[in-house]
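**Student:** Can you look at this prediction? I've put the sequence above it.
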Amino acid sequence: MLVLLRISIGWHFYSEGVEKRDAGNWSAAPFFANAKGPLAGEFRKMVWDADGALRLNKQANLHYWAVFRDQVGAHYGFDDAQKRQAQVNYAKAVEQYDWVIDENAAELEEYELGRDRIATLETQGREKTLRDGVTSLGGQRDTIRKEWTSKASSALKQIDEIWEGYEIAQNAVATSEQSEGRPMFKMAKPRTARVDTSVVDGIIPYFDIAVGLCLLFGLFTPVAALAAAGFLGSVFLSQYPPSTGPQSSNYQLIESMACLVLAGTGAGRFAGLDFFLHLIIRKFWHAPDPDA
């Protein structure tokens, strides 16, 4: 039964990791942004540019676009004509950005005015405690936050599209000879926190794959199972208290407990590579019997 449990959880992690990797645009941002419970604030901080401060800062956008323009030119070895085209793409992105800001000016003004109110809801201890202590008031705080974020959602989505289009346009300047044998040059997102989704999104798919393979083959099972339990436990805490239905985080809690069972029983030694690993360890590091 332990072998079946280990293989089932291993396959779940492996398949999830492959799906996220192959999707190309998978992100943990929506999950973190909708976190609730006592740790909700910490999870929301992990969303890249969660409050849009960077994307709504024109000078910051111009700086990163200019840096990328020069980097992509150096990557492919642009000639003078291509550098001029890269500058045209840059100017077009700036023009599009200005248009988005103008079109959403009223909503963005309300959004900026609401920053202080949201900061009060999240950081002012007395009000936060009061609202968290009464279910209806806690829900009211979430409603206020959702209404506030909706003010800038359209503009931020359009700015994201400008970033994506700019990246594609600059790479398209390269000729087939220049791009042959070179991967598409990606525009790295500047971190807005020590660890945010710009980092996490690249780690989680391969974390899932690695944990899944270790559990499937029964290799380093205690370490892999503990890592899986910690990951699933964090998922549960991010959605505490859990709701009912298919989206309930109780499933993650149950699987997390199952991973602890795998770690505590050394399940990899049963029909797994840990069996051979333990044989090697016992052969070379087992202390000889002094009475022998």
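**Tutor:** Cool, got the structure.

**Student:** from here on, contacts and neighbour counts on C-alpha atoms
**Tutor:** OK.

**Student:** Help me confirm that V173 comes into contact with V88.
**Tutor:** No. Look at V173 against V88 with CA atoms under 8 Å: they stay out of range, at 10.7 Å.

**Student:** Looking at these two, which is more packed in?
**Tutor:** Each of V173 and V88 has its neighbours counted (other CA atoms under 10 Å); V173 has more, 20 against 13.

**Student:** let's bring in a second model and compare:
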Amino acid sequence: MAHHPEHTTPIAPRRAVYLPTGLVIALVVLRLATGWHFYREGTKKLAYNADTGVTTIAFSAEPFLRQSVGPVAEIVKEEMPAAYNWERYLAVPRQARPTTEEELDKRAKWEADYAARRKAAAAKKQPLPIEFPPHSPYYDWADRIERSWRTAHDRFVIIPALTDDQRAAAAEALDFRRQQLADYLESQADAIAEWEHELFRLEELKKDSGAVSLPFLGTRIEEKAAETKSKTGAWISQVKAIEAAYLDDLRHIVDEEQLSEAATAAALDEALTDESAKKLSNINMAVTAVIIGSGVLLMLGLFTRVACIAAAGFLLSVIASQPPWVPGSLNPVFYYQLVEIAALAVLFAAAAGQYAGLDYFIRLFTGKCCGRKESV
């Protein structure tokens, strides 16, 4: 019986897909325009010093991040440097009302106990306890500041080159500045309480604006909000000044001979650098790198899809920090972000870097990296 070979269906050769010339030109123009916009916005965040020849990042994301609203706003603000999230811990709307007998008793008991403990410590020639009144309008903010200063102290005293006397001096410096902070805030207690009452009135005004639509009410709310916000400037400035003096105290504890050692100098800088400031610096660098890098890659048509993802991710983070549906958002509409995200989606889907871009050569040599294989 003769053997007949199995019949097989011939495989058609893979055919290249050709796009209309006008569509290719449009994709290239869109890629170049989007890339140029990202590149230009990124380079605006840099500053070049002609004298030193050094380029630095002259941009800070802090003002924008401080205005964040929505689910992650508190997490973001908690990581911001310097002002210790005063928006959360100090700007608390509280209605001014008569103090109850129970509250008066609690305050009197705390004050008597605090005075007795300070007197006992003084008699024993021990450091005086320094505390903030738990009933004060600034208590939460002061506690947040003190914890940060203690962290700086704890990082400072573990520097290996320090002597016991220098560590004792660091403890004295912390106590001195804590007392200075406590005295200052106590002197401002009535003003802070009055300010927090004004915040309460502002909240009530906003509620009224939602129930009654009056033309002048919106303007009145804006004026009141600006007025209440401006009052924090002096308190924040004074706290920053006390903190700067405290950090300067710690720096002067280390002598010149110790600072001549590179390891000690580096450890000192590390100890006195605010962790929040480090995080903010890293954010500034990352944002600048993503914007400039995405723009360059898009213009070159190199790793276009990666650039599209990075650029779209950045734009989405901007939208997420100011979601238009959250009350108080400064971004009631998406403005250009949504348009650019749509443009990046088109460039991603079309793998636009293979048209007049370097992705063409990557696809040519790899056969798979940035292009899509046509199915048979």
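**Tutor:** Ah, there it is. What you are looking at is a predicted structure, and each value in this text was computed from that prediction instead of being measured.

**Student:** from the chain's centre, how far out does the longest helix seen in structure 2 sit?
**Tutor:** In terms of residue count, the longest helix belonging to structure 2 (DSSP state H) is helix 275-300. Its chain's C-alpha centre and that of helix 275-300 of structure 2 lie 13 Å apart, by CA atoms, centre = their mean, to the nearest Å.

**Student:** buried sites along it?
**Tutor:** The neighbour-count check on helix 275-300 of structure 2 (16 or more other CA atoms under 10 Å) flags 275, 280-281, 284-285, 287-288, 290-300 as buried.

**Student:** distance of I254 of structure 1 from P288 of structure 1?
**Tutor:** 42 Å (CA to CA, to the nearest Å).

**Student:** who has more neighbours, those two?
**Tutor:** I254 (14 against 7).

**Student:** what's the mean deviation for stretch 147-159 of structure 1 versus structure 2?
**Tutor:** Compared with structure 2 after fitting, stretch 147-159 of structure 1 deviates on average by 2.0 Å (mean CA distance after the TM-score superposition for structure 1).

**Student:** residues in structure 2 aligned with that stretch?
**Tutor:** Using TM-score structural alignment, the residues of structure 2 aligned to stretch 147-159 of structure 1 are 227-239.

**Student:** who touches the matching stretch?
**Tutor:** Applying CA atoms under 8 Å, 6 or more residues apart in numbering, the external contacts of stretch 227-239 of structure 2 come out as 83, 181, 195, 198-199.

**Student:** Can you tell me the element the aligned partner of G218 of structure 2 in structure 1 falls in?
**Tutor:** Under the alignment (TM-score structural alignment), G218 of structure 2 pairs with G138 in structure 1. Using DSSP states H and E, G138 of structure 1 falls within helix 135-172.

**Student:** How about A47 of structure 2?
**Tutor:** For A47 of structure 2, the host element (DSSP H and E) is strand 46-49.

**Student:** And that strand, what does it pack against?
**Tutor:** Applying 3 or more CA pairs under 8 Å, 6 or more residues apart in numbering; DSSP states H and E, one finds that strand 46-49 of structure 2 contacts strand 54-57.

**Student:** can you give me the helices for the stretch 251-376 of structure 2?
**Tutor:** Ranges of helices within the stretch 251-376 of structure 2 are 256-259, 262-272, 275-300, 304-321, 336-349, 359-366, based on DSSP state H, counting those that start in this stretch.

**Student:** Figure out which of these is closest to D143 of structure 2.
**Tutor:** D143 of structure 2 lies closest to helix 275-300 among these, at 16.9 Å (CA to CA).

**Student:** the inter-axis angle of the closest one versus helix 304-321?
**Tutor:** 140 degrees (axes from the mean of the first three to the mean of the last three CA atoms, to 10 degrees).

**Student:** residue in structure 1 matching F200 of structure 2?
**Tutor:** By TM-score structural alignment, F200 of structure 2 lines up with D116.

**Student:** Same check on Y335 of structure 2?
**Tutor:** Aligned partner of Y335 of structure 2 by TM-score structural alignment: L253.

**Student:** What count of nearby residues applies to its match?
**Tutor:** L253 of structure 1 is flanked by 19 other residues according to other CA under 10 Å.

**Student:** for the one 10 residues further on, same thing?
**Tutor:** By other CA under 10 Å, the residues close to A263 of structure 1 number 22.

**Student:** which residues touch the residue opposite it in structure 2 once aligned?
**Tutor:** The alignment partner of A263 of structure 1 in structure 2, by TM-score structural alignment, is A345. Each residue near A345 of structure 2 by CA under 8 Å, 6+ apart is listed here: C308.

**Student:** returning to what we had before: which one of the contacts of stretch 227-239 of structure 2 is nearest F361 of structure 2?
**Tutor:** Minimum distance to F361 of structure 2 across the contacts of stretch 227-239 of structure 2 is 51.5 Å, recorded for A83 (CA to CA).

**Student:** Spell out which residues sit in contact with the residue mapped onto D165 of structure 2 from structure 1, please.
**Tutor:** Matched to structure 1 by TM-score structural alignment, D165 of structure 2 sits across from A81. Shown in contact with A81 of structure 1 (CA under 8 Å, 6+ apart): no residues.

**Student:** quick one: which helix or strand includes A81 of structure 1?
**Tutor:** helix 80-103.

**Student:** for that helix, which positions count as buried?
**Tutor:** Of all the residues in helix 80-103 of structure 1, those buried under the rule 16+ other CA under 10 Å are 82-83, 86-87, 89-90, 93-94, 97, 100-101.

**Student:** same question, stretch 118-132 of structure 1
**Tutor:** Quick answer for stretch 118-132 of structure 1 (16+ other CA under 10 Å): 118, 121, 128, 131-132.

**Student:** So F43 of structure 1 sits against S238, correct?
**Tutor:** Yes. Counting by CA under 8 Å, F43 of structure 1 does reach S238; the two are 6.9 Å apart.

**Student:** of the two, who's got more company?
**Tutor:** S238 (25 against 21).

**Student:** Please tell me how far the more buried one sits from M46 of structure 1.
**Tutor:** Applying CA to CA to S238 of structure 1 and M46 of structure 1 gives a distance of 12 Å.

**Student:** okay, and the common contacts of the two?
**Tutor:** F32.

**Student:** which other residues reach stretch 40-52 of structure 2?
**Tutor:** With CA under 8 Å, 6+ apart as the test, stretch 40-52 of structure 2 has contacts from 54-59, 288-289, 291-292.

**Student:** Can you convert the helices of the stretch 251-376 of structure 2 into a markdown table and add a column each for distance to V157 of structure 2?
**Tutor:** Formatted as a markdown table, those follow (distance: least, CA to CA, whole Å):
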| stretch | distance to V157 of structure 2 |
| --- | --- |
| helix 256-259 | 14 |
| helix 262-272 | 9 |
| helix 275-300 | 17 |
| helix 304-321 | 38 |
| helix 336-349 | 48 |
| helix 359-366 | 54 |
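
**Student:** No more questions from me, cheers.
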